[in-house]
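> this is the structure alone, sequence omitted:
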């Protein structure tokens, strides 16, 4: 019996969007297991805490058997190796993503040559969706509900209400 092929889909997921969910769902169709790896993101100022981001990703992951969310700290290549991963999934929305992702894939290929980087593009409806846009729209009073799952939208509304208080 062969071992399951595990893929890791890393990111900050601040918050997880329908574009992220689309990539995770389609990655699961290609791999036996997918781990949504939620970065502690010590180098970024996030709107949501690690616990909040992880909980949202775990709630989203429950819709697909074989997909789960876990936190990680440090190098993603170390996390993938520790989990027995054979692939790292990265989403590409536009040409502007490609240069950074290509460099990242190259570095990860040197650090963990046994791990393949697989690029997936989100479905057409999600190609322009980013966590940054969703956060800004939501916090500035706009309607970003169509870009995130209902449980994520509720969290964004809570953040908007708490940031509006004097």
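On my side now, so go ahead. Not measured: the values here are computed from a predicted model.
> rest of the way, CA atoms for contacts and neighbours
Will do.
> quick check: next helix or strand after the helix or strand containing residue 104?
Here residue 104, judged by DSSP states H and E, is contained in helix 95-111. Per DSSP H and E, the first helix or strand lying C-terminal to helix 95-111 is strand 116-120.
> contacts for stretch 145-158 next, please.
15-19, 56, 59-60, 126, 129, 134-135, 138-139, 144 (Cα atoms under 8 Å, 6 or more residues apart in numbering).
> against that first model, consider the following:
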């Protein structure tokens, strides 16, 4: 049986920290599906279609990585994809507290799913999508935090 992991998130934007989790996840799983979730309560800073395109370009040489977008509960999407694992990165204990609750709910909805947490590589731990959005909003260079160049495409 193929070991498929869903790596869900809003990825607004997708960072080098996210890329690191995907690449390390490939050592554990046969396939990693990056799932860009739509959240009706959040206004995206970077367009979903643009982000999907940039992530696909980032992993174009990795056939075991694919990108989907969805507007549903993550556990439902995992079930539909045949993913028995949810892949998540943790930067700190605050992330753990937040992710722990979500993992319990996902398990309640889809009892066959396991959440696998990877600790963020130390040099990438300070990076967050919200900080990158703020830097970009105020015209600061964000190239060092992203695995692609976004300024020409926003």
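Yes, it's here. Everything numeric in this text was worked out from a predicted model, so none of it was measured.
> TM-score for the pair, please.
Remark: TM-score between the superposed chains equals 0.94 [TM-score structural alignment, normalised by the length of structure 2]; 154 aligned residues with a Cα RMSD of 1.3 Å.
> ok, which stretches of structure 2 are helices?
16-25, 48-58, 74-81, 93-109, 129-137 (DSSP state H).
> of all these, which lies closest to residue 118 of structure 2?
Taking Cα to Cα, helix 16-25 is the member of the helices of structure 2 nearest to residue 118 of structure 2, at 6.9 Å.
> the closest one vs structure 1, average distance?
Helix 16-25 of structure 2: mean distance to aligned residues in structure 1 after superposition is 0.5 Å, counting by mean Cα distance after the TM-score superposition for structure 1.
> residue range for that helix in structure 1?
Mapped onto structure 1 using TM-score structural alignment, helix 16-25 of structure 2 spans residues 18-27.
> again, but for stretch 126-142 of structure 2
Aligned by TM-score structural alignment, stretch 126-142 of structure 2 falls on residues 128-144 of structure 1.
> sorry, back to before: top of the contacts of stretch 145-158 of structure 1 by neighbour count?
Counting neighbours by other Cα atoms under 10 Å, residue 15 comes out on top of the contacts of stretch 145-158 of structure 1 with 27 neighbours.
> do I have it right that that one meets residue 129?
No. With contact defined as Cα atoms under 8 Å, residue 15 of structure 1 does not reach residue 129; the gap is 11.4 Å.
> overlap of the contact sets of these two?
Joint contacts of residue 15 of structure 1 and residue 129 (Cα under 8 Å, 6+ apart) do not exist.
> out of the helices of structure 2, which gets nearest to residue 66 of structure 2?
Taking Cα to Cα, helix 48-58 is the member of these nearest to residue 66 of structure 2, at 7.0 Å.
> buried ones in that closest one?
Within helix 48-58 of structure 2, the residues scored as buried using 16 or more other Cα atoms under 10 Å are 48, 51, 52, 54, 55, 56.
> now stretch 39-50 of structure 2
Judged by neighbour count (16+ other Cα under 10 Å), stretch 39-50 of structure 2 contains these buried residues: 46, 48.
> what residues in structure 1 pair up with that stretch?
Counting by TM-score structural alignment, stretch 39-50 of structure 2 pairs with residues 41-52 of structure 1.
> swap in stretch 65-82 of structure 2?
Counting by TM-score structural alignment, stretch 65-82 of structure 2 lines up with residues 67-84 of structure 1.
> that stretch: end-to-end distance?
End-to-end distance for stretch 67-84 of structure 1: 15 Å, by Cα to Cα, to the nearest Å.
> what comes up buried for it?
In terms of neighbour count (16+ other Cα under 10 Å), stretch 67-84 of structure 1 has its buried residues at 67, 68, 69, 71, 72, 76, 77, 78, 79, 80, 84.
> would you reformat the buried residues of helix 48-58 of structure 2 as JSON lines and include distance to residue 21 of structure 2?
Output for those, formatted as JSON lines (distance: Cα to Cα, whole Å):
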{"residue": "48", "distance to residue 21 of structure 2": "20"}
{"residue": "51", "distance to residue 21 of structure 2": "17"}
{"residue": "52", "distance to residue 21 of structure 2": "17"}
{"residue": "54", "distance to residue 21 of structure 2": "17"}
{"residue": "55", "distance to residue 21 of structure 2": "13"}
{"residue": "56", "distance to residue 21 of structure 2": "15"}
